[in-house]
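Engineer: Here is a sequence together with a model predicted from it:
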Amino acid sequence: MQPDKKLFTFEEIKQKLVNYCVYQDRCHYEVEQKMREFVLIPEAKEEILLYLMEENYLNEERFTRSYIRGKFYIKSWGKTKIKMNLKQKSITEKLISTCFDEIDENDYLKIINKLYENYDSKLKGLNNYQRKSKNIKYLLSRGFEYESILRIIEN
């Protein structure tokens, strides 16, 4: 047995995972990662996952929607970066696409514009080409699409 694994009863582990899911929306991937901290047989893992889903502690769509809202409205991430991070959490492409309606298109353009203006105001002593290039690189790194960036820069 590995010494770094904690020993708890099945019910204690189940309660810990319920608390883990209640604290913040989680996806299956995160819960499975958390389960690795405990000594569990595969049947027990399946039973806990099934329980969490039946009791609606674990809901992939709810997680995806809140993740998209949070990363966009709080962290100002673009759709590309959000999608990439959700894929790392094993969320399906189809679910990601359906949940992107959480982001209002006008808000999306406003955020790009705000980030553009903030970053552009910090750039001093550059010619127009260098300025535009740096702005595009910055906004791409924030996860925004090239077409959306160009729409803002051209206006």
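Structural biologist: That came in fine, so what should we check first?

Engineer: alpha carbons only for contacts and neighbour counts from here, please
Structural biologist: Will do.

Engineer: Distance of N155 relative to N135?
Structural biologist: Noted for N155: a distance of 14 Å to N135, by Cα to Cα, to the nearest Å.

Engineer: More neighbours: these two, which one.
Structural biologist: N135 (20 against 6; other Cα atoms under 10 Å).

Engineer: ok, structure two:
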Amino acid sequence: MEYYCAYQERCYKEVEEKLYSFSLNLAEKEAILTHLIEHNFINEERFAKSFVRGKHNYKFWGKNRIVNELKFRNISSRIITIALKEIPEETYLENFHLLSEKHWNSITERKGQKKNKKFVDFLLRKGYETHLIYEKLKELEK
């Protein structure tokens, strides 16, 4: 389990699910989890920061999607807030504009409601804020 945690950042929930697959008894699971936490193999804050950087820089996810994914992994809202500071605002907006312009140009529909809907839906799935999306849509429609 140490190797499993050292190979890639893991959150408590992921390690717990992995241990569940080994069909150990409760005492053994607790002992292993305690050992991993005490020896810093599991660190929720470190995991969250790494997750935020990776998902934004490589998958270009927006803050909404990142927050939802971290909540799904039972990360506390305090840690989520700290982790989101890993994305500088300028970088976030720059990535948003690059992604939105690239997607706008890749949509084969002519200008109109169908193209607008595809554009908005894509960016909502990526997790960007609605006010950013609609401001960019107005800018690109001109």
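Structural biologist: Noted; the coordinates are in hand. Remember, predicted model here, so these are calculated numbers, not experimental data.

Engineer: The closest residue in space to E129 of the second structure that isn't next to it in sequence: which element?
Structural biologist: Nearest in space to E129 of the second structure, with sequence neighbours left out and distances taken as Cα to Cα, 6 or more residues apart in numbering, is N64 at 6.9 Å. Per DSSP states H and E, N64 of the second structure falls inside helix 63-72.

Engineer: Aligned to K132 of the first structure, what sits in the second structure?
Structural biologist: K132 of the first structure maps onto N116 of the second structure when the alignment is built from TM-score structural alignment.

Engineer: List the contacts of its match.
Structural biologist: Each residue near N116 of the second structure by Cα atoms under 8 Å, 6 or more residues apart in numbering is listed here: L137.

Engineer: Remind me which helix or strand it belongs to.
Structural biologist: helix 113-126.

Engineer: Where in the second structure does stretch 54-64 of the first structure fall?
Structural biologist: Against the second structure, stretch 54-64 of the first structure falls on residues 38-48 (TM-score structural alignment).

Engineer: Just give me the longest helix of the first structure.
Structural biologist: In the first structure, assigned by DSSP state H, the helix with the most residues is helix 105-122.

Engineer: Packing partners of that one?
Structural biologist: helix 128-141, helix 146-154 (3 or more Cα pairs under 8 Å, 6 or more residues apart in numbering; DSSP states H and E).

Engineer: most neighbours per residue, which of those?
Structural biologist: Comparing these by mean neighbour count (mean count of other Cα atoms under 10 Å), helix 128-141 comes out on top with a mean of 15.

Engineer: Just give the number of residues close to the aligned residue in the second structure for F38 of the first structure.
Structural biologist: Counting by TM-score structural alignment, F38 of the first structure lines up with F22 in the second structure. Per other Cα under 10 Å, the neighbour tally for F22 of the second structure reads 9.

Engineer: quick one on the thing from earlier: how close does the residue nearest to E129 of the second structure get to F51 of the second structure?
Structural biologist: Counting by Cα to Cα, the gap from N64 of the second structure to F51 of the second structure is 14 Å.

Engineer: okay, these two: which has more neighbours?
Structural biologist: A side-by-side neighbour count of N64 of the second structure and F51, using other Cα under 10 Å, places F51 first with 21 against 14.
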